[in-house]
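In: Structure for the following, please:
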Amino acid sequence: MQLQRDGGVATIVLDRPGTKNALDVEMTDELTACLRDLQRDEDVKALVLTGAGGDFCAGGDVKGMGRSGPRNPEQRRAAMTRYRELTLALLGLDKPLVAALDGVAYGAGMSMALTADIVLVSSRVRLAMVFHRIGLVPDLGAWYTLPRVVGLQRAKELVFSAREVGAEEALRMGLALEVLAPEALLPRAQAIAQSFAGASATAMSLSKKALQASLQSELPTMLDLEALAQPIAAGSEYAAEAVRRFAAKEPAQFRWPSA
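Out: So this is what the prediction gives:
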């Protein structure tokens, strides 16, 4: 795994050559620890998650599991505890996470992508909930995230069939926000992340947490949360500077980059 920093943006690159960046024990633990460190780092305002070598992530390291021999229930439970911690680290980020998917995003790789706030894909991307092909069930939180992204019936179809989804279908389903040429994928992801780095960290964190809670909350609850959050956002130094800039007709600190 590689970690690159540019201003307020941290780019995490999954990098296991020869495995299409499949998750093994070491990379799972390293990624979880990295996400927790970045969450605590006040200088980091946004994150990009991508893969090296033309692929995002092939999922769990199934070949490595096979080479290690049969595992007892305790060993399997330990492995799932690792995935639980990684899932919580991903979904627990209160900073924007942009995923840039090229090549394969299979199994746990697709599950990781579902935890991102913004998902960009290359024109050659291939996504699949492949778990049923090998007699397993989705992990890394996909039972929770997938229905929230594509709806319940479509989520069932993707899980039950274990079929592959290409770039344009991913766009139509809402699995991806944009489809880009492979060479344009990472620069676009980093441009979006850099724009987030210029936004209010307070407002971004409040909005992210509220939106994540919205699908299991009722309207009165969300209105109460809104009433609590807005005074916090409005009282920030960022908001005061934004109002000053607006009144002075100066450029805004935050602007979404054009495609």
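In: CA only for contacts and neighbour counts going forward, please
Out: OK.
In: going on from the lengthiest helix in the chain, what's the next piece of helix or strand?
Out: Determined from DSSP state H, the single longest helix within the chain is helix 73-91. Under the assignment DSSP states H and E, the closest C-terminal helix or strand after helix 73-91 is strand 97-101.
In: Next, count neighbours for the closest residue to residue 161 other than its chain neighbours.
Out: Nearest in space to residue 161, with sequence neighbours left out and distances taken as C-alpha to C-alpha, 6 or more residues apart in numbering, is residue 132 at 7.6 Å. Here the number of neighbours of residue 132 (other C-alpha atoms under 10 Å) works out to 15.
In: where does residue 127 sit relative to residue 101, distance-wise?
Out: From residue 127 across to residue 101, the span is 9 Å (C-alpha to C-alpha, to the nearest Å).
In: Those two - which one has more neighbours?
Out: When residue 127 and residue 101 are compared for neighbours, residue 101 comes out ahead with 34 against 30, by other C-alpha under 10 Å.
In: and that one, what does it touch?
Out: For residue 101, the contacting residues are 50, 51, 55, 56, 113, 119, 120, 121, 122, 125, 185, by C-alpha atoms under 8 Å, 6 or more residues apart in numbering.
In: Another for comparison:
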Amino acid sequence: MSERTVLLQKKEGVGILTLNRPQLYNAINNQLSRELLEKLTKVKEDREIRAVILTGSGKAFCSGQDLNDRSAMQKKGELISLGDSVRSRYNPLIKTMVGMEKPIIAAVNGVAAGAGASLALACDFRLITPKTKFVEAFVRIGLVPDSGSSYFLPRLVGLGRALEIAMTGRDVEAEEAVAIGLANRLVSEDQLMDEAFAFARKLAEGPTVAIGLTKQAIYKGMEGSLEEALESEAVLQERAGQTRDFLEGVQAFAEKRKPSFKGE
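Out: As a prediction, the model looks like this:
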């Protein structure tokens, strides 16, 4: 049996997903994309997991599509439809991440290139180290951004910067990534996972139903009109107001104590 390409660890309400092809900088092949979708689905459905960390093993976060895998298929004479590959392998990953009503933190421990950059951008937060760099590498091999990069990148850094980064395919180093809003926080390399876990645990201890609904509200708010955003807020607030965490929050406020949220 082949080695697992995605590992899942559960700890104190946090699910830690680790891409596990370190010898190839966690490049994405068919097995990895399949296992990642399986693990994301498992995390989404596990009520004990209330926040998620996505990271890579070894020196890289994810170097994107495994081009050696593609080359081997071509040598065998197999026809490759890149459009079908994007639709069947990558789009379900991104949709699952965005649709998950749990916060996802990318602990970007090295290069995040191509579809690997897209995976990082699809997370809700990005913690990076001085060795991190983002590379929209698609143009380097004559392709266009996929796996959500054309959606997330301009929303994070603005239209002009997104066009420049995507069209040149240049490296975006760590300090610039934070300065332009591509990453949330720069931490030392040896503290990355500790910082990511502390952040995830803090979120996991919060009213995670409300946090998940907030994620949904923000995404909807980016796309629609003010009128649609206001109505969406009303619908989601109705749901939040029916949770036990809301009752606990109000009671804790009245009693001047720290609330004990259960994610219910």
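In: Among the contacts of residue 101 of the first structure, which are located in strands?
Out: Counting by DSSP state E, the part of the contacts of residue 101 of the first structure found in strands is 50, 51, 119, 120, 121, 122.
In: who wins for neighbours among these?
Out: Going by other C-alpha under 10 Å, residue 121 tops these with 32 neighbours.
In: my guess is that residue meets residue 105, correct?
Out: No. Using C-alpha atoms under 8 Å, residue 121 of the first structure makes no contact with residue 105, being 9.9 Å away.
In: and the aligned residue in the first structure for residue 234 of the second structure, what element?
Out: By TM-score structural alignment, residue 234 of the second structure lines up with residue 227 in the first structure. Residue 227 of the first structure belongs to helix 219-234 when elements are defined using DSSP H and E.
In: Also residue 156 of the second structure?
Out: Element membership for residue 156 of the second structure (DSSP H and E) is helix 149-157.
In: Give me the mean distance between that helix and the first structure.
Out: In this overlay with the first structure, the average offset of helix 149-157 of the second structure from its partner residues is 1.2 Å by mean C-alpha distance after the TM-score superposition for the first structure.
In: Run through who's touching that helix.
Out: Residues outside helix 149-157 of the second structure that contact it (C-alpha under 8 Å, 6+ apart) are 115, 117, 118, 121, 122, 160, 161, 162, 163, 180, 181, 182.
In: which residue in the first structure lines up with the third one?
Out: Looking back up the chat, that one is residue 118 of the second structure. Checking TM-score structural alignment: residue 118 of the second structure goes with residue 111.
In: if you skip the residues just before and after it, what's nearest to its match?
Out: residue 142 (5.2 Å).
In: what's the spacing between the one you found and residue 226 of the first structure?
Out: From residue 142 of the first structure to residue 226 of the first structure the distance is 28 Å (C-alpha to C-alpha).
In: now swap in residue 201 of the first structure and tell me
Out: 17 Å.
In: now do residue 8 of the first structure
Out: From residue 8 of the first structure across to residue 226 of the first structure, the span is 27 Å (C-alpha to C-alpha).
In: ok, those two, which is more surrounded?
Out: Using other C-alpha under 10 Å, the more surrounded residue of residue 8 of the first structure and residue 226 is residue 8, with 18 against 14.
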